[in-house]
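Novice: Here is a sequence with its predicted model. Questions after.
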Amino acid sequence: MKGRDKEHMINLFKRVETRKGLFAVEKITLIYNLLTSILILFLFQEMDHPVQMLVDRAMIAAMTFLLMYLYRLAPCRFSAFVRIAIQMSLLSYWYPDTFEFNRIFPNLDHVFASAEQWMFGGQPAVWFCERFPQMWVSEPFNMGYFFYYPMILLVVVWYFLYRFDLFEKVSFVIVTAFFVYYLIYIFVPVAGPQFYFPAIGSDRVAQGIFPSIGDYFHHHQELLPGPGYEHGFFYNLVESSQQVGERPTAAFPSSHVGMSTVLMIMAWRGSKRLFACLFPFYLLLCGATVYIQAHYLIDSIVGFVSAFGIYILATWMFKRWFAQPMFK
């Protein structure tokens, strides 16, 4: 190990004096926790399992404060990373949680599918995959879609290793941006083509007829098998992950496009080399959102445009209310 790398590793575990309170990402998570808890109480009679949801939120809050106190036993860069990484891992809980709210509201897919039909004269999500079912198209797009979470990890770890002074800000902006999208998903229940099209039938889709289905998804979560080369390695990875964690929620705007755009902004500001390495995967990911029928094209367009505003908003929030030195 080179001298510089060895010194870098030592710094990761070097005990330091740190501020006593919560990190910014923990504060924004607790705020989102509180807001959604209030919403649960307000919608209590209509929700499927509100008591369990409130218990989950209480446990997340308790865990957050427990980690804060345990951190004081060994404050260092690595333990700070673990503390923040745990909060970011909770996004896998908060995402499907949006479905528990929006399932009680009338579905709006008919509005967005009709808008798509009016704007483009058809459904780009259908055209795209039907015209390019070949493996050499399907596999790269599915690879790009699967690269979503590795992209988040790579950007976060890069800042942790090379720009630790910005690490807390980056983690805060990422989590806050996710929460902004999640709040939209709660009140704008759009499931996307892969859920809506099988619900109304392919014949109606072909005829451009998009009926309202009300609260259909309250009791149905059938997922349309993804289009493309069914024997592909990345195709099966995406299919497996969607069958486990996907819900009829979060179609508008596309958080895959929005969040990956936020990540690319961070990559550009941090390292042009990192940006260049991620850019091909970013393009494939954006195309894949429509190709695998996870989103309408307008979802992806609005996801891209919204990313810049959300990035600016989250950055302003951090500087205005949350910015503090992690270590003294």
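Specialist: Received the coordinates, thanks.

Novice: CA only for contacts and neighbour counts going forward, please
Specialist: OK.

Novice: For stretch 116-133, buried residues please.
Specialist: Buried residues in stretch 116-133, counted by 16 or more other C-alpha atoms under 10 Å: 116-117, 122-126, 128-129, 133.

Novice: hmm, I was thinking of stretch 179-191
Specialist: Buried-residue list, stretch 179-191, by 16+ other C-alpha under 10 Å: 179, 181-186, 188-191.

Novice: hmm, back to that, how about the buried residues of stretch 116-133 in TSV, adding distance to residue 23 and secondary structure?
Specialist: Below are the buried residues of stretch 116-133 laid out as TSV (distance: C-alpha to C-alpha, whole Å; DSSP: H, G, I helix; E, B strand; the rest coil):
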residue	distance to residue 23	secondary structure
116	42	helix
117	46	helix
122	47	coil
123	44	coil
124	43	helix
125	41	helix
126	44	helix
128	44	helix
129	44	helix
133	46	coil
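
Novice: roughly how far out does the strand or helix carrying residue 92 sit from the chain middle?
Specialist: Of the helices and strands defined by DSSP states H and E, residue 92 is found in helix 91-102. For helix 91-102, the separation from the chain centroid amounts to 11 Å (computed by C-alpha atoms, centre = their mean, to the nearest Å).

Novice: In addition, the following structure is provided for comparison:
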Amino acid sequence: MKKILKRVFSLRIEETVAVLFFAPMVYFTSKAYYFFSVKGNVPARIQGDMQRIWVTVGVLLLFLLIVKIKPNWRIVRDWLPFGFCIAIYTNLHDTVHFVNAADIHHLLIKIDQWMFGVQPCVWAEQFISPTLTDIFILAYANYFVLNICVAVVLYFQKRYTEFRYVMVTTIVCYYIGYFLFIIFPAAPPRLALKAYFTVTLHGQLMEPIKHAIELSAQDSRGAFPSLHCAVSFISMFFGWRYLRWMFWLMLPMVIMLVLSTIYLRHHYVIDLIAGLVLAI
């Protein structure tokens, strides 16, 4: 018992939070799998979620073994919690409705209508073109670079203290975001406002990426708040603080990402505002 308590209290904050979220992830993913199994049709994404659990467990056991045998391999302990964070995010993202089915997107739609007099995603239809769609798909996909680029550079510069500030803040932001998804489940505009769109979004070169993003979140309830914006704003903050040149490099990318969330119908404007508040 003493050994177990010693290990628990030796965990870093991002490791502790991962442990706390892992059990609910397993429970709700299993619940979703059972629900669809009874119906005789388990969606591919839920099957993927179950497979991800086993992979995560395997990686976790390997992680514990490495830490025990090679305690000086700090790179494993520095980076794996981020991987766990993304795995947990993906599964919880897919199973929000099994925790809370009380959608709030109708309220988000009303707030956007009150602020602008129109639905920004519907209003943006007038600018749609295959070329612009490709540009915004690429801008949206850049999120996967923006969320770790500052941390990667700091790590290669061996600025480990600054790296930890960035990584812990980013990971904690993700987990708070997951919790808010569960409290405030909301479908994105591309689902909730589907009846109001008169123009279909089609890209050219980037269309497969768009299709993959939409397929992975076809029943998404993770619109509020926008973690794309929250994590990107955090990256910009730390870029300004530690790597000023990177801030200026990221600025146009983040602006394009924010615009892409509206153009591609992934978020309401109030989601972006909530993402900024979360980042702060």
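Specialist: Here it is on my side, so go on. As the structure is a computational prediction, the values presented were derived from the model and not from experiment.

Novice: Drop the TM-score for these two in here.
Specialist: Laid over one another, the chains give 0.78 as their TM-score (TM-score structural alignment, normalised by the length of the second structure), with 257 aligned residues with a C-alpha RMSD of 3.2 Å.

Novice: which secondary structure elements does the helix holding residue 92 of the first structure contact?
Specialist: Helices and strands touching helix 91-102 of the first structure, by 3 or more C-alpha pairs under 8 Å, 6 or more residues apart in numbering; DSSP states H and E, are helix 167-187.

Novice: List just the nearest of the buried residues of stretch 116-133 of the first structure to residue 55 of the first structure.
Specialist: Of all those, residue 125 has the smallest distance to residue 55 of the first structure: 39.0 Å, by C-alpha to C-alpha.

Novice: need the contact list for the closest one.
Specialist: Neighbour list for residue 125 of the first structure: 193, 290-293, 295-297 [criterion: C-alpha atoms under 8 Å, 6 or more residues apart in numbering].

Novice: so can I have CSV of these showing secondary structure?
Specialist: Formatted as CSV, the contacts of residue 125 of the first structure follow (DSSP: H, G, I helix; E, B strand; the rest coil):
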residue, secondary structure
193, helix
290, helix
291, helix
292, coil
293, coil
295, coil
296, coil
297, helix
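
Novice: just those now: which is nearest residue 28 of the first structure?
Specialist: Using C-alpha to C-alpha, the contacts of residue 125 of the first structure come closest to residue 28 of the first structure at residue 295, 27.7 Å.

Novice: What ranges does the stretch 151-280 of the second structure have for its helices?
Specialist: Ranges of helices within the stretch 151-280 of the second structure are 160-183, 189-192, 207-216, 227-242, 244-263, 269-279, based on DSSP state H, counting those that start in this stretch.

Novice: if you compare those, which one is most tucked away?
Specialist: Mean neighbours per residue, mean count of other C-alpha atoms under 10 Å, is largest over these for helix 227-242, with a mean of 22.

Novice: which part of the first structure lines up with that helix?
Specialist: Per the alignment by TM-score structural alignment, helix 227-242 of the second structure matches residues 255-270 in the first structure.

Novice: where along the stretch 1-150 of the second structure do the helices fall?
Specialist: Under the criterion DSSP H, counting those that start in this stretch, helices of the stretch 1-150 of the second structure are mapped to 2-9, 13-39, 44-69, 74-94, 105-116, 120-123, 130-141, 143-146, 149-156.

Novice: on contacts alone, who are the packing partners of the third one?
Specialist: What that stands for is helix 44-69 of the second structure. Packed next to helix 44-69 of the second structure, using 3+ C-alpha pairs under 8 Å, 6+ apart, are helix 13-39, helix 74-94.

Novice: can these go into CSV with extra columns for mean neighbour count and distance to residue 223 of the second structure?
Specialist: CSV is the format used below for those (neighbours: other C-alpha atoms under 10 Å; distance: least, C-alpha to C-alpha, whole Å):
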stretch, mean neighbour count, distance to residue 223 of the second structure
helix 13-39, 16, 19
helix 74-94, 18, 10
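
Novice: do you know which of these lies nearest residue 164 of the second structure?
Specialist: Of all those, the one in closest proximity to residue 164 of the second structure, counting by C-alpha to C-alpha, is helix 74-94 (7.9 Å).

Novice: angle of that closest one against helix 149-156?
Specialist: 160 degrees (axes from the mean of the first three to the mean of the last three C-alpha atoms, to 10 degrees).

Novice: Just want the angle from helix 74-94 of the second structure to helix 207-216.
Specialist: Here helix 74-94 of the second structure runs at an angle of 70 degrees relative to helix 207-216 (the same axes, to 10 degrees).

Novice: ok, now which ones touch the equivalent of residue 171 of the second structure over in the first structure?
Specialist: Matched to the first structure by TM-score structural alignment, residue 171 of the second structure sits across from residue 175. For residue 175 of the first structure, the contact set (C-alpha under 8 Å, 6+ apart) comprises 25, 28-29, 88, 91.

Novice: Out of those, which is nearest to residue 62 of the first structure?
Specialist: Taking C-alpha to C-alpha as the measure, residue 62 of the first structure lies nearest residue 29 of the contacts of residue 175 of the first structure, at 12.2 Å.

Novice: just checking, what residue in the second structure corresponds to the closest one?
Specialist: Under the alignment (TM-score structural alignment), residue 29 of the first structure pairs with residue 18 in the second structure.

Novice: now that match: how far from residue 90 of the second structure?
Specialist: Distance of residue 18 of the second structure to residue 90 of the second structure, computed by C-alpha to C-alpha, to the nearest Å: 13 Å.

Novice: which non-adjacent residue is nearest residue 25 of the first structure?
Specialist: With sequence-adjacent residues excluded and distances taken as C-alpha to C-alpha, 6 or more residues apart in numbering, residue 25 of the first structure is closest to residue 172, at 4.6 Å.

Novice: Tell me the counterpart residues of stretch 101-112 of the second structure in the first structure, please.
Specialist: Counting by TM-score structural alignment, stretch 101-112 of the second structure corresponds to 105-116 in the first structure.

Novice: and the nearest residue to residue 236 of the second structure once chain neighbours are set aside, what is it in contact with?
Specialist: Excluding the flanking residues, the one nearest residue 236 of the second structure by C-alpha to C-alpha, 6+ apart is residue 247, at 5.5 Å. By C-alpha under 8 Å, 6+ apart, the residues touching residue 247 of the second structure are 236-237, 239-240.

Novice: which of the contacts of residue 175 of the first structure still touch in the second structure?
Specialist: With both residues aligned by TM-score structural alignment, their matches' C-alpha atoms under 8 Å, the contacts of the contacts of residue 175 of the first structure that the second structure also has are 25, 88, 91.

Novice: Thank you, goodbye.
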